[in-house]
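>>> coordinates for the following, if possible.
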Amino acid sequence: MAAPEETTARPLEHDSAAALPFETHDTGALYVTGEHIAVAGERSLATGPLGSTILRVATPAVASMLLMTVFASVDAFWVGTRIGSAGLAAVTAAVFWIWLIVSIAEMVSVGLTAVAARRRGEGRPAEAARVAGDALALTLALGAAVAVLGLAILPRLFALMGTPPDVTLLGARYLGTYLIGAPLIFGFFVVDAAFRAAGDTRTPFLLLSTSVVATLVLDPVLILGLLGAPTLGIRGAAIATLATRGIVFVIGLVLLRRRAMIRFGAPRAHAMKSILRVGLPTATTGVAFALIYVVITRIATPFGTPALAA
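Sure, this is the predicted structure:
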């Protein structure tokens, strides 16, 4: 009778970003049992009722998208009611260029979400954290480059839309201030993506909620010069946006560090290429979408400032 073959452990060969069955352990270690990979302290996304899991992940994500809409409307409300139609038209025109800037930021955040989630699915949370660090270095560099280039061609951006002189002046103040803080905006997108890659949509929602509430308070203070603050007008609206995004960016970064979800080291070209390869199609679509609205603005400009503001 032949002796039974001795079984030897083999490395897992998963090569996809698909979720694997997780179990929660409280020892702070990584467990591999058969085909199950368990990362300590993480809630499972692959076990339990499907409906409740979808709701748990999707509800904060949907709420975050709604908050982004509110966030974009806050500046428009205060500028439109306190500065007038020229100010509202300036914000409207600037927002289309901001959409383009955000599309570039999403190139990194979308790529990070995919690559880091895949590393976690492979049972390599430390590598996922390292990729997040690479993504942060990449996005801060991109944010700085966008800021420098955008400020250099700022007058031409509004010339392309043919905006009236008063709208161009206000729009340049608003967009120019926003561009100075572009690295903060880019950084926040990476922080958001790092949490989502781990299946955590609640923390980004709370961070964005904090940012929206803070903007609701800071906008009138900085635009109108309340509570002893200087009266900054339309520039104050942009500063309020940057200040609140910067605050939640730092808070999110601290939380990622405490949870060992981001690690820093020398930037790795291969990791950055993987991120860009995934995120580039999304960025291309977003840039095209923004440019379409730039063209629409050019068409609407001859009808006057009220039409542009609308």
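>>> from now on I want contacts and neighbour counts done on CA atoms only, so please keep to that.
OK.
>>> quick check: longest helix of the chain.
helix 85-121 (DSSP state H).
>>> helix or strand next in line after that one, which one?
Remark: after helix 85-121, the chain's next helix or strand is helix 125-152, criterion DSSP states H and E.
>>> what angle do that following helix and helix 85-121 make?
Calculated by axes from the mean of the first three to the mean of the last three Cα atoms, to 10 degrees, helix 125-152 forms an angle of 160 degrees with helix 85-121.
>>> name the residues of helix 125-152 that come out as buried.
Within helix 125-152, the residues that qualify as buried are 125-140, 142-144, 146-147, 150-151, counting by 16 or more other Cα atoms under 10 Å.
>>> the longest helix of the chain: how far from the chain's middle?
Here the centre of helix 85-121 is set off from its chain's centre by 6 Å, with Cα atoms, centre = their mean, to the nearest Å.
>>> packing partners for that helix?
helix 50-82, helix 125-152, helix 165-180, helix 182-197, helix 269-300, helix 305-309 (3 or more Cα pairs under 8 Å, 6 or more residues apart in numbering; DSSP states H and E).
>>> let's compare: structure for the following, please.
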Amino acid sequence: MLNTRDMDMLHGSFWDKLIIFAIPLALTGVLQQLFNAADVAVLGQFVGKNAMAAVGNNISVIGILVNLFMGLSLGANVVIARFIGAKKPEKVGTAVQTSFALAVITGFLLLAVGEILAAPIINWLDVPAEVEAMAETYLRVYLLGLPLIGVYNFEAAILRARGDTRTPLLALAAASVVNLALDLLFVSWGWGVMGVALGTIIAMGVSSFILFWSLTHSQDILRLQFKDFVFDRRMLREIAAIGLPAGIQGMVFSFSNILIQAAVNSLGPDAMAASAAAFAIEVNVYCFLNAFAQATTTFVSQNYGAGNLPRCFAITKVGMLLDIAFTLGMAAVVIVFAREFFAIFNADDTVVELGIVRFWYIVAPQFLQVFIDVLSGALRGYGFSLPPALLALVGICGVRITWLYTLFPAHPDYGTLMACYPVSWLITGIFIGLLYRYCRRHIKLIRV
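Below you'll find the model as predicted:
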């Protein structure tokens, strides 16, 4: 039975379908970021910049965990989309059930590991004494919601495999309202950083339950059933083979950001607060960038499963052009209205000026990252997930670590630190572009 929110990715024009698929996905990413942005804004307005810095200090740490979930869920998305394209409904059902089980297991495993490592991580980041206790409190409470975050990401990935990006958006919209209301309520009770973290957990529970209800009551091939539940080890290996490298690639970005966060911390609370507020704004540009990359992955996966390689190649080209256009447009809006955006978080002049410096180094040239994300996404659609992850490890982490231990110590200012972002994007993008050209010549159709 065809769901009314299914999208035919195999026939007809696809540039318009890429946009229809990507925009709700981008808005979903924006709403996900609003969870952290709401935390930062509420604390900045009603508690103080130290509390705001404490949350900002954890963004990169949380990013590592969330990126692992998103990468693994992307593996589920690719595998399910490929089976849909190949018209293998029985394998779709097995993949859906295996993916859900993987989400639950991974969520609780990361929760346990995260709670054990929370204090060492905060110490390793060299958080200033006036922020340290609040930073650890926020991280520990937030970690309790990891199983819910994992389940939501996998549920959303399952729905995206058939072209439904609207249902995850609506679920997260409801959760965002809950999150903001609880943030304000808990802060008014004097709960501070613990309150905003708790509000986030409850809100993520709302969004994951809505998608759970949708999947368990679906009447099509994506229905999640617990009667005769199947956990297929072979299917798990297929999902992990694509999803784990994708997760590692996302974690590499976040790990390098943790190293940069430690350097930001050395510049004091003003730089920390500026980075927290700027990140909460600039990451919305990345949501659009990443949405078109994920759209490319899903469209390529379905058409690869259907055996249409020329259409796969055309989708990658058009996805790249659309992504660059949307990223440049979003970047222009952020740069032009930079001060107005910052006023939402904190009006301190020093914080605002440092944040604007960050925008020029990160938001303005962020279109360079399109080449990394879209080409990596296309390669994952064909099953080549490990090579771009390895290149990201070398290009992103290698360049940024080298920068942090050479140029930054020689010129320890905020601008020098931020310049490592565009340089690493440029170098990594060139290498992944060469990898894509090589892999494209060696892509062969497979039987699924």
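>>> please state their TM-score.
Put the two chains on top of each other and the TM-score (TM-score structural alignment, normalised by the length of the first structure) is 0.81; 268 aligned residues with a Cα RMSD of 1.8 Å.
>>> the longest helix of the first structure vs the second structure, mean deviation?
Between helix 85-121 of the first structure and the aligned residues of the second structure, the post-superposition mean distance stands at 0.9 Å (mean Cα distance after the TM-score superposition for the first structure).
>>> what range in the second structure matches that helix?
Per the alignment by TM-score structural alignment, helix 85-121 of the first structure matches residues 49-85 in the second structure.
>>> please apply the same query to stretch 145-161 of the first structure.
Matched against the second structure by TM-score structural alignment, stretch 145-161 of the first structure falls on residues 109-125.
>>> any chance you could list what contacts the matching stretch?
The contact list for stretch 109-125 of the second structure (Cα atoms under 8 Å, 6 or more residues apart in numbering) reads 65, 132, 135-136, 139-140, 143-147, 258-259, 261-262, 265.
>>> kindly recompute the last result at 10 Å.
With contacts defined as Cα atoms under 10 Å, 6 or more residues apart in numbering, stretch 109-125 of the second structure is touched by 57-58, 61-62, 65, 68-69, 108, 126-128, 132-133, 135-137, 139-147, 150, 258-266.
>>> narrow those residues to those that are buried.
57-58, 61-62, 65, 68-69, 108, 127-128, 132, 135-137, 139-147, 150, 258-266.
>>> could you find the closest non-adjacent residue to the corresponding residue of the second structure for P306 of the first structure?
Taking TM-score structural alignment, the alignment pairs P306 of the first structure with D270 from the second structure. The shortest distance from D270 of the second structure to any non-neighbouring residue, by Cα to Cα, 6 or more residues apart in numbering, is to V351 (5.4 Å).
>>> now N58 of the second structure: how far from Y138 of the second structure?
Look at N58 of the second structure and Y138 of the second structure: by Cα to Cα, to the nearest Å, they are 8 Å apart.
>>> my bad, should have said A181 of the second structure
18 Å.
>>> out of the helices and strands packed on helix 85-121 of the first structure, which comes closest to L222 of the first structure?
helix 50-82 (10.5 Å; Cα to Cα).
>>> by how much does the closest one deviate from the second structure on average?
Compared with the second structure after fitting, helix 50-82 of the first structure deviates on average by 2.2 Å (mean Cα distance after the TM-score superposition for the first structure).
>>> tell me the buried residues in that helix?
In helix 50-82 of the first structure, counting by 16+ other Cα under 10 Å, buried: 56-57, 60-61, 63-64, 67, 71, 74-76, 78-80, 82.
>>> my guess is H11 of the second structure contacts C312, does it?
No: H11 of the second structure lies out of contact with C312 (Cα atoms under 10 Å); the separation is 11.7 Å.
>>> and for those two, which residues touch both?
When contacts are counted by Cα under 10 Å, 6+ apart, H11 of the second structure and C312 have N303 as shared neighbours.
>>> can you name the residues that contact the most centrally placed residue in the second structure?
Nearest to the mean C-alpha position of the second structure, by Cα atoms, centre = their mean, lies N67 at 5.4 Å. Residues in contact with N67 of the second structure (Cα under 10 Å, 6+ apart) are 73, 153, 246-254.
>>> how does it look with 8 Å?
Contacts for N67 of the second structure (Cα under 8 Å, 6+ apart) come out as 247-248, 250-251, 254.
>>> picking up where we left off before, got a list of what the residue nearest to D270 of the second structure touches?
With the criterion set at Cα under 8 Å, 6+ apart, V351 of the second structure makes contact with 270-271, 273-274.
>>> please pick the buried ones from these.
Neighbour-count burial (16+ other Cα under 10 Å) is assigned, among the contacts of V351 of the second structure, to 270-271, 273-274.
>>> any chance of those residues in JSON lines, with distance to V334 of the second structure too?
What follows is these, written out as JSON lines (distance: Cα to Cα, whole Å):
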{"residue": "D270", "distance to V334 of the second structure": "21"}
{"residue": "A271", "distance to V334 of the second structure": "19"}
{"residue": "A273", "distance to V334 of the second structure": "18"}
{"residue": "A274", "distance to V334 of the second structure": "15"}
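>>> from those, which single one is nearest G190 of the second structure?
A273 (20.9 Å).
>>> my read: that closest one touches A51, true?
No: here A273 of the second structure does not reach A51: they are 9.1 Å apart, not a contact under Cα atoms under 8 Å.
>>> quick check: closest non-adjacent residue to the corresponding residue of the first structure for Y152 of the second structure.
Residue pairing (TM-score structural alignment): Y152 of the second structure is matched to F188 of the first structure. Counting by Cα to Cα, 6+ apart, F188 of the first structure lies nearest to F249, which is 4.7 Å off, once chain neighbours are set aside.
>>> quick check, the one you found in a strand?
No: judged by DSSP: H, G, I helix; E, B strand; the rest coil, F249 of the first structure forms no part of a strand; its state is helix.
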